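Asker: Next input, structure requested:
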Amino acid sequence: MAALTPPAALRAMFDAAVAAADPMRVIPAALPPRPGGRVVVVGAGKASARMAEAVEAAWGPCEGLVITRYGYGRPCRGIEIVEAAHPVPDAAGVAATRRMLDLLASLGEDDFVLALISGGGSALLCAPVPGLTLAEKQAVTTALLASGAPIDRINTLRKHLSAVKGGQLAAAAWPARMLALVISDVPGDDLAFIASGPTVGDGSTVEEARAVLARYGIAVPEVVRAALSQGSGVLAPGDARLARTETRIVAAPSQSLAAAAEVARAAGCEVRLLGDAIEGEAAVQGAGQAALARQIAATRRAGDPPVVLLSGGECTVTLAGADGRGGPNAEFTLAALLALDGAPGIWAIACDTDGVDGAEEVAGALIGPATLAAAAARGLDARAALARHDAHGFFGAAGAQVVTGPTLTNVNDFRAVLIV
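Answerer: Just a heads-up that it's a prediction; the model follows:
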C-alpha cells in the first residue's frame, strides 16, 4: 500500500474526491471575463457560498445574494450570504428567496446574472406556490425524505409545488442574460434535477408529480393536492424566457471518482469503477458491494495488487416509521459491515462529499475487519441498528464515524471498498 495503511488510503481517496470539486478549483476556469454593466450574482446550495467566494476572488466584489446551509457561509466582499435550513426548508430560506426574486425582477436586457447552483438548492431556494404555506411545504419535504424515493422523483414533486424551481429562477431574471454554473450532486448529472433545475426547463407534468405521491404512499394535506390541481409555473425546455440563459456543469461525481482513482493507483491499487450514478436502497447496495469484495478476495493470489472498488451516486433509506436517523452512507457501511462479517483484508468507506449524511453532521463511516467484533465487545448490536435505520448511532458509539465539518462542496456520495 505504498506506505499507507488501508484506513489512511481510503481517507486519502475521499479527501481527493472532495478536493477535486472545491469551487476555488473549478470556478475560475469556468468564468468568462467580467461583463461590463450591471452584474448580479445569485445562487443556492451547499457549495454556493464557496462558489461566490471563488467568483469574487476572480472578479472582485459583486452585487448579489446567495443562500447556503447553516454553517456553510463564506466571507464575501459584495455578495450577501444568507444561511438557511437543509434538508427541510425554513423561514430564512423563504425570505431570502423572495428577496432574490425581487432583485432579479429589477434587471433589464443589458444586465448580466451569474447563477451559482449546487446540491441542496432544492431546500434552500424555497418559494411555495400560492396557497401553500411553509409548514405545508416542510411536511411534504419531510415525508419525501423518509419515503425512499430517488432524487429525480423527489425533485419532480418539489418543482411543481414551487415558484422558483423548474426554470422559474431564470424566468425571473428575463430579459437579462444569465450564465448558470452548476456543481452536480445527482446521478446522471441531469440539470433538470440538480437543485430542482432553477435555470433549466423541465418536461415533467403535474400528473407525474401526483404519481410520486401515489407511488411512495406519501400522505399530504389536501391543500397540497389542490395546489397540484391548479398546475404550476414550471417552464417547458423551449420557453422563450430561457433563451438568454446558459447552464454549465463545472464539477460532477465522475471527476471526483477520477481524482480518487489517481490516489488509489499511486498507492499501488488496481481500480475498478462501479459507476458514478448508483441508486437504490443503501443497505442493498452495501451488502452487494461487500459480496463482490468477498468474491474478489477469494480469488486473490500472493503478490496480487490491492483492489479498490469505487462508486458514487445517491442511495436512499426508507425509514417507514423506524426510529433511526437514516443516512445512506452510514447505512451502506453498516450493511457492508454485516455482510463482510469480519472478512480479513477488506476495508470500506462511504461518505457524502458535502460532509452531511442525510440530516446528520457526519460525513459517513469507515470500517475494517476488526470493526464488527470491536463493536460487539462494546455491547453494540449491528443487526438491530440496521433494522431500525440507526447506523449513525451505531458508528458513533463504535468510534467509526468520519466527521469532516462543512466541505463547502457537494458531488454526492463517495464509496470505496479496499481489498488487500
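Asker: CA atoms for contacts and neighbours, from now on please.
Answerer: Will do.
Asker: C-terminal to the longest helix along the chain, what's the next element?
Answerer: The helix that spans the most residues within the chain, counting by DSSP state H, is helix 282-299. Following helix 282-299 in sequence order, the next helix or strand is strand 307-316 (DSSP states H and E).
Asker: Packing partners of the following helix or strand past that next one?
Answerer: Going down the chain from strand 307-316, the next helix or strand is helix 328-340, by DSSP H and E. Secondary-structure packing of helix 328-340 (3 or more Cα pairs under 8 Å, 6 or more residues apart in numbering; DSSP states H and E): helix 282-299, strand 307-316, strand 346-352, strand 364-367, helix 371-377, helix 382-387, helix 391-398.
Asker: I'd like the next helix or strand past the host helix or strand of residue 113.
Answerer: Using DSSP H and E, residue 113 maps to strand 112-118. Later in the chain than strand 112-118, the nearest helix or strand by DSSP H and E is helix 121-124.
Asker: what's downstream of that next one, the next helix or strand?
Answerer: Downstream of helix 121-124, the first helix or strand assigned by DSSP H and E is helix 134-146.
Asker: which parts of that next one are buried?
Answerer: For helix 134-146, the neighbour count (16 or more other Cα atoms under 10 Å) marks 134, 136, 137, 138, 139, 140, 141, 143, 144, 145, 146 as buried.
Asker: In this model residue 88 seems to touch the fourth one, though I could be wrong.
Answerer: Yes: Residue 138 is within contact range of residue 88, at 5.9 Å (criterion: Cα atoms under 8 Å).
Asker: returning to that earlier point: I'd like the helices and strands packed on helix 328-340 as a markdown table, with mean neighbour count appended.
Answerer: Shown next, in a markdown table, are the helices and strands packed on helix 328-340 (neighbours: other Cα atoms under 10 Å):
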| stretch | mean neighbour count |
| --- | --- |
| helix 282-299 | 19 |
| strand 307-316 | 24 |
| strand 346-352 | 29 |
| strand 364-367 | 27 |
| helix 371-377 | 15 |
| helix 382-387 | 17 |
| helix 391-398 | 21 |
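Asker: another one to check against the first:
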Amino acid sequence: MQIDRDILHALFEAALQAALPDGKFDGRLPERPKGRTIVLGAGKASARMAAAFEEAWARMGGTCEGLVVTRYGHAVPTRSVTIVEAAHPVPDEAGLQAARRILALAQDAGPDDLVVCLMSGGASALLSLPAEGVTLADKQALNRALLKSGAPIGEMNLVRKSLSAIKGGRLAAAAGKAKLVTYLISDVPGDDPSSIGSGPTIPERIDPEAALAILRRYRIDVPNHVMQTIRSNAITEPVAGGDVHMLATPKMALDAAAAKARELGLNALVLGDALEGEAREVGRVMAGIAQSALMHGEPARAPCVLLSGGETTVTVRGQGRGGRNVEFLLSLALALKGEAGISALACDTDGIDGSEDNAGAWCDGSLLESARAKGMDLAARLEANDAYTAFAQLERLVVTGPTLTNVNDFRCILVRP
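Answerer: The predicted model follows:
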C-alpha cells in the first residue's frame, strides 16, 4: 500500500535527522585556547560536522582553521575549514594526499593550540596513509579483498590500522602536547571509539598477529612485504588521548524512528543497534520475527514496526550489482513469500548502499507477484548478488543522495494485522 511506503520513508527520515551533527556541539565545546584552533577530520559526515562545529565555535567568538576529507559528493560550504573530497570505499591518491596534509597540521600544533578531530564512518578509506614499506596500491588491493571477504567492519578496521601511519591513535601522537578533543558519529556496532574511522586519535595497542590471523581466516593472500610491514608497524605503548564526545549513534537514530512510529499510532520495538552477520541470513531471521508478530503478537503486537541497525556483511560470489541492505531486503522478501500485511525498508544512513547510487530499497507483499509478472527470478538474483538490479527493475529503490551523516544501516519492518 502507498501509505505503508510513506510510513517507512517517514521513519527513515526521522532516523536521519537524529543522526545529523547540527546543534549537537552545544554544551560540549572546550575552552578557547591561547593559540590556534585546528580542525581535522575524515568520514562521510565530516564536512557537515565541520560546518556545524564552525557555527557553534563562532557563537563563542572563536575562529578556526584546518582540513577535513570526505567522500566525493559529500562536501558542504564552510567558513574557514578546507574540505577535500576523496574516494570510498577503496582509497585513492586524493585521500592519501589529504591524510598527509592532516598529519602535517597535527604535527605543527603547539602546546597553546587546540586540535579538534571530527570522525565518522568512512574515515578508514578516506584517511589512507600507508605505513612505511607499503604503497597505496597495496592498500587498495587489500581493501578490495576485505570488502569481498564478508569480514565484519571491526576486523577490517583492525587490518587497516596495522598498515596505517595515521590510524590507531597515531594522529593523536602527532598532535603532541596540543589539547586534543575528538567528536564522533558512530557507524560501528557497540560505538567503540577506536573502531570509528579506525580511531586516528584513540590510543590503543595494535597486535600484528591479530591482523595476520584475520587475513588467514578469510583466505586473503598478501605479499611478503605487506606481512612484514604489519609486523613492524605494531603499537605497544599507545600515547595518551584527549576528550572524546559522541554526537550521534545508531541507537539515537533508531530511538527517533521509534518515537515517530508511536506518533503514527504504531507499536515500536527496537531489536538492536548492533546486528551483524551475513545479510541474507539476517533477512531470513527477520522474516521469521515479522511473521511471529503478525500471527502471535510477539515480540510486538501489530500494528507495529520492528527496527534494527548495525552492519551486515555480504560474501560476494556472484557478478551482480548489490549492497548489503538490498541483499538483506531481497532475502527477507523471499522468506516472507508475499505475506500480506508486512512491508519493509532497508537503507544505509549515508545514502549509499555499497557502491551504487541508492541508499537501499523497500518492499511489500506485492513484490514477488510484480517480479513474476516481469519474468524475474528473484532467488537467482539473490544468488548472483544482484539485488540492486532486481529492485531497480521493480522500481523499489530508495534514492536519497548523500545524507551527510552515517550511523550505519537502518532496517524497518512494518507489520499490520
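Asker: care to give me the TM-score?
Answerer: The TM-score (TM-score structural alignment, normalised by the length of the second structure) is 0.95; 410 aligned residues with a Cα RMSD of 1.6 Å.
Asker: before we move on, back to that, now do the longest helix of the first structure: which elements does it pack against?
Answerer: Counting by 3+ Cα pairs under 8 Å, 6+ apart, the packing neighbours recorded for helix 282-299 of the first structure are strand 307-316, helix 328-340, strand 413-419.
Asker: would you turn the ones you listed into CSV with distance to residue 404 of the first structure?
Answerer: Formatted as CSV, these follow (distance: least, Cα to Cα, whole Å):
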stretch, distance to residue 404 of the first structure
strand 307-316, 18
helix 328-340, 14
strand 413-419, 14
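Asker: of these, which approaches residue 352 of the first structure most closely?
Answerer: strand 413-419 (4.3 Å; Cα to Cα).
Asker: What residues in the second structure pair up with that closest one?
Answerer: Mapping strand 413-419 of the first structure onto the second structure (TM-score structural alignment) gives residues 409-415.
Asker: next one: stretch 120-140 of the first structure
Answerer: The aligned range for stretch 120-140 of the first structure is 122-142, by TM-score structural alignment.
Asker: next one: the matching stretch to chain centre, how far?
Answerer: 18 Å (Cα atoms, centre = their mean, to the nearest Å).
Asker: ok, back up a step: after superposing, tell me the mean distance of the match of strand 413-419 of the first structure to the first structure.
Answerer: For stretch 409-415 of the second structure, the mean deviation from the first structure after alignment is 0.5 Å (mean Cα distance after the TM-score superposition for the first structure).
Asker: can you list contacts of that stretch?
Answerer: Contact with stretch 409-415 of the second structure is made by 4, 8, 11-12, 254, 290, 293-294, 302-311, 325, 341-349, as judged by Cα atoms under 8 Å, 6 or more residues apart in numbering.
Asker: In contact with the nearest residue to residue 419 of the first structure once chain neighbours are set aside, which residues?
Answerer: Once flanking residues are discounted, residue 419 of the first structure sits nearest to residue 346: 4.6 Å by Cα to Cα, 6 or more residues apart in numbering. Shown in contact with residue 346 of the first structure (Cα under 8 Å, 6+ apart): 293, 340, 368, 369, 417, 418, 419, 420.
Asker: State the distance from residue 346 of the first structure to residue 285 of the first structure.
Answerer: Using Cα to Cα, to the nearest Å, residue 346 of the first structure is found at 16 Å from residue 285 of the first structure.
Asker: what's the answer for residue 400 of the first structure, then?
Answerer: Counting by Cα to Cα, the gap from residue 400 of the first structure to residue 285 of the first structure is 20 Å.
Asker: do the same with residue 6 of the first structure
Answerer: Residue 6 of the first structure is 21 Å from residue 285 of the first structure, by Cα to Cα.
Asker: and if you look at residue 42 of the first structure?
Answerer: 37 Å.
Asker: what's the answer for residue 31 of the first structure, then?
Answerer: Distance of residue 31 of the first structure to residue 285 of the first structure, computed by Cα to Cα: 38 Å.
Asker: can you check residue 89 of the first structure too?
Answerer: For residue 89 of the first structure relative to residue 285 of the first structure (Cα to Cα), the value is 29 Å.
Asker: For residue 192 of the second structure, what is the corresponding residue in the first structure?
Answerer: So residue 192 of the second structure corresponds to residue 190, using TM-score structural alignment.
Asker: give me the number of residues near that match?
Answerer: Here the number of neighbours of residue 190 of the first structure (other Cα atoms under 10 Å) works out to 14.
Asker: what residues are up against residue 241 of the first structure?
Answerer: By Cα under 8 Å, 6+ apart, the neighbours of residue 241 of the first structure are 170, 171, 174, 175.
Asker: run the last query once more with 10 Å
Answerer: Residues near residue 241 of the first structure by Cα atoms under 10 Å, 6 or more residues apart in numbering: 167, 168, 170, 171, 172, 173, 174, 175, 176, 201, 235.
Asker: How is the fourth one assigned, secondary-structure-wise?
Answerer: Okay, so that is residue 171 of the first structure. Using DSSP: H, G, I helix; E, B strand; the rest coil, the structure places residue 171 of the first structure in helix.
Asker: Now for it: which residues touch it?
Answerer: 101, 104-105, 164, 178, 198-201, 233-235, 239-245.
Asker: Leaving out sequence neighbours, find the closest residue to the equivalent of residue 293 of the first structure over in the second structure.
Answerer: Taking TM-score structural alignment, the alignment pairs residue 293 of the first structure with residue 290 from the second structure. Nearest non-adjacent residue to residue 290 of the second structure, counting by Cα to Cα, 6+ apart: residue 415, 6.8 Å away.
Asker: Distance check, the one you found against residue 343 of the second structure.
Answerer: Taken as Cα to Cα, the span from residue 415 of the second structure to residue 343 of the second structure is 7 Å.
Asker: Under the alignment, what does residue 361 of the first structure map to in the second structure?
Answerer: Checking TM-score structural alignment: residue 361 of the first structure goes with residue 357.
Asker: What ranges does the stretch 1-150 of the second structure have for its helices?
Answerer: In the stretch 1-150 of the second structure, the helices defined using DSSP state H, counting those that start in this stretch lie at 2-19, 46-59, 93-108, 123-126, 136-149.
Asker: Let me know which of those is the nearest to residue 400 of the second structure.
Answerer: Smallest distance to residue 400 of the second structure across the helices of the stretch 1-150 of the second structure (Cα to Cα): 10.0 Å, for helix 2-19.
Asker: If anything else comes up later, I'll come back, but that's it for now.
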